[in-house]
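Colleague: The sequence and its predicted three-dimensional model are supplied below.
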Amino acid sequence: MDELLRLDGNAAAGVLGEVFSFEATTAEYACGGCGRAGTLGGAVVYEVREMGVIVRCPGCDNALIRLAHNRNRHVVDLRGTTSFTTG
């Protein structure tokens, strides 16, 4: 499926920068699936062209962040994290 691209977590810096006022790739998360902690830059990103990104835990593949583009707005879902802390 060439519309789905697996990328390093740092690849989401641009789109996350449109939503958050801090450098999101240095933000720390705790995964709601396996409890793993890390920075978003070390997570796995799946980019669906023209739709948004999914940031996944590299330990269990749980969706940490879902970010969609909808009519010139961003919709952010952080339910996959138990905590999200700025760096």
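Modeller: Received, thanks.

Colleague: contacts and neighbour counts: CA atoms only from here.
Modeller: OK.

Colleague: Please give me every residue in contact with A37.
Modeller: 28-31 (CA atoms under 8 Å, 6 or more residues apart in numbering).

Colleague: And for the longest strand seen in the chain, what's in contact with it?
Modeller: When the chain is parsed with DSSP state E, its longest strand is strand 63-70. Outside strand 63-70, the residues that touch it by CA under 8 Å, 6+ apart are 31-32, 50-57, 74-81.

Colleague: can you give me the strands in the protein?
Modeller: Using DSSP E, strands in the chain cover 4-8, 28-31, 37-39, 44-48, 52-56, 63-70, 73-77, 81-85.

Colleague: In a markdown table: those, plus distance to F20.
Modeller: As requested, these are arranged in a markdown table below (distance: least, CA to CA, whole Å):
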| stretch | distance to F20 |
| --- | --- |
| strand 4-8 | 19 |
| strand 28-31 | 14 |
| strand 37-39 | 15 |
| strand 44-48 | 17 |
| strand 52-56 | 15 |
| strand 63-70 | 12 |
| strand 73-77 | 10 |
| strand 81-85 | 12 |
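
Colleague: take the one below as the second:
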Amino acid sequence: MRAEIATSTVDGNAAAGLLWDVFEADVTALIAVCGGCHEGAPVAEAVVEIDDTAAIVRCRACTHTLFTVLRHEGGVRLVIGTLHEIVRP
């Protein structure tokens, strides 16, 4: 999905369903640390561009793409961008 065709821009909670399909758990409370600016924040606070098949999860501080979740016929995949680490508080 290209950002210019995203259905909407929302917070990380909107990606909870797609992320559940990957991790089989609610990961929105986990802290995502950006490899670009090194800021950390809960996944729920990330900026998400989303449509029916994908979610681009961006750092709220610098807008780098942390990761992308893609739904396809074979299942769901997670493509890592500038995500440095995920921390459980």
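Modeller: Great, that's in hand. In this text, all values refer to a predicted model and were calculated from it rather than measured experimentally.

Colleague: re the thing from before, and the longest strand of structure 1, what's buried?
Modeller: Across strand 63-70 of structure 1, burial judged by 16 or more other CA atoms under 10 Å covers 63-68.

Colleague: Structure 1: which residue goes with L78 of structure 2?
Modeller: Alignment note: L78 of structure 2 maps to V76 in structure 1; criterion TM-score structural alignment.

Colleague: try D11 of structure 2
Modeller: Checking TM-score structural alignment: D11 of structure 2 goes with D8.

Colleague: how about the closest residue to that match other than its chain neighbours, what does it touch?
Modeller: Once flanking residues are discounted, D8 of structure 1 sits nearest to V44: 5.3 Å by CA to CA, 6 or more residues apart in numbering. V44 of structure 1 sits next to 6-9, 55-58 when contact means CA under 8 Å, 6+ apart.

Colleague: Drop anything exposed from those.
Modeller: Buried members of those, counted by 16+ other CA under 10 Å: 9, 55-58.

Colleague: can you tell me which of those residues lies nearest to L40 of structure 1?
Modeller: Closest approach to L40 of structure 1 among the buried ones among the contacts of V44 of structure 1 (CA to CA): G9, at 5.7 Å.

Colleague: still contacting in structure 2, which of the contacts of A37 of structure 1?
Modeller: Shared with structure 2 under both residues aligned by TM-score structural alignment, their matches' CA atoms under 8 Å, the contacts from the contacts of A37 of structure 1 are 28-31.

Colleague: For the residue positioned nearest the centre of structure 1, give its distance to G9 of structure 1.
Modeller: Computing the C-alpha centroid of structure 1 and ranking residues by CA atoms, centre = their mean puts V55 first, at 3.0 Å. For V55 of structure 1, the distance to G9 of structure 1 equals 7 Å [CA to CA, to the nearest Å].

Colleague: Touching both of these two, which residues are there?
Modeller: 40, 43-45.
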